[in-house]
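> dropping a prediction and its sequence here:
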Amino acid sequence: MTVRVTGRVVTPAGVIRQGCVEINNEQITAVAEYPSGRDGHWILPGFVDIHNHGGGGHTFTTGDADEARAAAGFHLRHGTTTLLASLVSSPFELMRAATIAYRPLVAEGVLAGIHFEGPYLSVARCGAQNPAYLRDPSTEELTELLELGHGTIRMITLAPERAGATAAVKLLTAHGVVAAVGHTDATYEQTQAAIAAGASVATHLFNAMRPVHHREPGPVIALLEAPSVVCELIADGVHLHDGVLAFATATAGAERTALITDAMAAAGQPDGEYELGGQTVTVTTGVARLAGDGAVAGSTLTMDAALRHAVATGVAIPEAARMMATTPARAIGLGDRVGALQAGLRADLVVLDDDLNVVRVMRAGTWLD
């Protein structure tokens, strides 16, 4: 049975003002003009969030499969049809348990994979990561996790200045796992070495990184200038000043920018106290901070809200769609399956009204409602 979804279709080539997406079963079969006399709603590819710790009161960080399913369901209602479950720094036992627990969810398609944000991170730039769990990269640990995961692990964030980081990057990339640079006090040269070894993603660029200095550019400049690196940006007006967001998106371009949420369990929930990696987080007026030192601790963002914020700062909708779907899908090796409205890809799409609020969500050819 063929289903047709009509409206302002946002494709990799631009906007079809009066267009149609044809779907058969789980796959897009055609995208074409469909004159209807009106533009209709916006139709964008389903969002791809490659950095997300939870939402709707549920978390990915504990390795609980039921929690993970509920968190993914919350973000699906906000248009995120492909999602990595991100864990914060934790003991190796929890990393093992989470890999085993989430493997069936990846096989089922609820999750696109696991992202371990740590524990191989800088103490000086730990941000909201629990310093008690930070340590040097271990190829022994990573080898065991990769064997347990059977392809479940998609990305691992590490600090390139830590002992053993280069060997870890090479091991990960050899197994098809994305090595990301983040929570780092690395120099410009240390970051370049990680990129040369195969690191290809910048974890929430600017945040929890050595700041730019005109005599020591640090990781930010090395990552921004590298043509092989996709730069994550949190478009919530809290993690980045809008001027920095505009600068970074203009510098990296839509082909190298991935908008992410870095959301935690508090996304979509009231202000109050929450937990992240064994630490208390206080959410006030939607901003999450560690109860101890006040460090920003993830976000309460959803991808549809990130889209609205990015567009409000001047990002055109076609470029925003690439940053929220096409580029992140490619960054984690899924660009041949999801991330764009084009024939042959999975039928994931988000229908939005003129104010870019979610009207309907389709995943794998099935409407959420």
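Alright, I've got the coordinates. A quick note: this is a predicted structure, and the numbers were derived from the prediction, not measured. Numbering: from 1, shown residues only.
> can we go C-alpha only for contacts and neighbour counts from here?
Will do.
> list the residues that contact the residue nearest the centre of the chain.
In the chain, the C-alpha nearest the mean C-alpha coordinate belongs to Ile50, at 2.3 Å (Cα atoms, centre = their mean). Listed by Cα atoms under 8 Å, 6 or more residues apart in numbering, the contact set of Ile50 reads 83-86, 115, 260, 328, 332.
> another structure for you, compare them:
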Amino acid sequence: MLTGNILTPDGWRYGQLQVEDGRISCLDARPCNPAENEAPYLLPGFIDLHVHGGGGADTMEGGTAIETIARTHLRFGTTSLLATTMTAPPSDIEAVLRGLGERIEDRPAGAARVLGVHLEGPYINAGKLGAQPNFACTATLAELDHYLSLAPIKVVTLAPEIASHREIIQALSRRGIRVQIGHTLGSYEDGVAALEHGAHGFTHLFNAMTGLHHREPGMVGAALAHAQYAELIPDLLHVHPGAIRTALRAIPCLYCVTDSTAAAGMPDGEYKLGRQPVTKCLGGVRLADGTLAGSTLTMDQALRNLVRIGLPLEDAAQRLSRYPAEYLGLTDRGRLSPGSWADVVCFDRMLNLQSVHVEGEAHDFTHA
């Protein structure tokens, strides 16, 4: 049983949340204004749909790396996530997907739930690699069918301007896979056409895509004008707060991701992002040439950053939980209501993380 200011789908409620068999069994709570009491905040557990690593481990390492990643991010309020791959040779991607497919079904104690895979590349534009290694290629349904047989791929990032990719978008969308536009040199018109063919969102909005100009709106313009969903990295390095606020006004269900690397939750030093060596320093992760290469962001810090730039706590929280859950079509995560999984994060009044409950399993971080 947990007591505090509970953020429900119907707004704030003060009272008790009861858990049974890993799910919320009852809410005994009344409407409230949290400003009128000193009780902690109980928020839906965070859902991160773009995670490359954490705790020194990288998804592309395979083996037990995903367990290290899931345990690391649990410490920062993430209760479920998508293991995210890098652009790489087919043999590397196949090996990683095969390993993930064997490990995802069971959640180890003390770890976030891995919901599936975000395949970020290799179907991207070689002219907008960002920190991706140059193994970009054109998608084929045969190859994607093979990858889908190995692991539960939930999201695929691709560049829609590449020949045949519109048909790929249409085919994946029909199968319920969320196709995101990213690492692209495509035009505004390419973005609109991709959305019309079934693309659902945009990968790390503003980053690794054509920008907004008043005579060439670019892919950013397509997102701002037409998107219902898009992911964004709110570490305040990848995107200026003013641009974040612009996106918030334009995209109804803008949600936030970490795009975290092995350096998340670790001290400054040298790490790997796929095949690329990266350096963590001054709060960021960069390639040798200075290019941003993922982040060190954690979801609890993402919450604080959103509040810092002016979002109400309840709005910030739903962009880390409810919207990513709805994007994946999940009805029993990302919300605190009877029948949902008991994925709960508890914060004190200064927005310090106190405890995390994943599928009812409790972890206390008050002395961490």
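Done, it's in. This is a predicted model, so every value here is computed, not measured.
> can you give me the TM-score here?
Laid over one another, the chains give 0.93 as their TM-score (TM-score structural alignment, normalised by the length of the second structure), with 356 aligned residues with a Cα RMSD of 1.6 Å.
> about what we covered before: quickly note the distance from the residue nearest to the centre of the first structure to Glu232 of the first structure.
To Glu232 of the first structure, Ile50 of the first structure is 9 Å away according to Cα to Cα, to the nearest Å.
> okay, and the common contacts of the two?
The contact lists of Ile50 of the first structure and Glu232 share Ile260, where a contact means Cα under 8 Å, 6+ apart.
> out of the contacts of Ile50 of the first structure, the closest to Gly243 of the first structure would be?
Set against Gly243 of the first structure, the nearest of the contacts of Ile50 of the first structure by Cα to Cα is Ile260 (17.5 Å).
> can you tell me what that closest one aligns to in the second structure?
Here Ile260 of the first structure is matched to Val257 in the second structure, going by TM-score structural alignment.
> that match: how many residues sit nearby?
27 (other Cα atoms under 10 Å).
> longest helix in the first structure, please.
Criterion DSSP state H: the longest helix present in the first structure is helix 92-108.
> which part of the second structure lines up with that helix?
Under TM-score structural alignment, the match for helix 92-108 of the first structure is residues 90-106.
> what are the buried residues along that stretch?
Of all the residues in stretch 90-106 of the second structure, those buried under the rule 16 or more other Cα atoms under 10 Å are 92-101, 103-104.
> if we can go back for a sec, tell me the helix or strand right after the longest helix of the first structure.
Once the chain leaves helix 92-108 of the first structure, the next helix or strand it forms, by DSSP states H and E, is strand 113-117.
> how close does that next one sit to the second structure?
Strand 113-117 of the first structure, aligned to the second structure and superposed, deviates on average by 0.6 Å (mean Cα distance after the TM-score superposition for the first structure).
> helices or strands next to that strand in the packing?
When contacts are defined as 3 or more Cα pairs under 8 Å, 6 or more residues apart in numbering; DSSP states H and E, strand 113-117 of the first structure sits against strand 80-87, helix 92-108, strand 153-158.
> run the angle between it and strand 153-158 for me.
10 degrees (axes from the mean of the first three to the mean of the last three Cα atoms, to 10 degrees).
> next helix or strand past strand 113-117 of the first structure?
Trace forward from strand 113-117 of the first structure with DSSP H and E and the next one is helix 139-149.
> ok, the closest residue to Cys253 of the second structure other than its chain neighbours - contacts?
Sequence neighbours aside, Tyr229 is the residue nearest to Cys253 of the second structure in space, at 4.9 Å (criterion: Cα to Cα, 6 or more residues apart in numbering). Counting by Cα under 8 Å, 6+ apart, Tyr229 of the second structure makes contact with 200-202, 251-255, 327.
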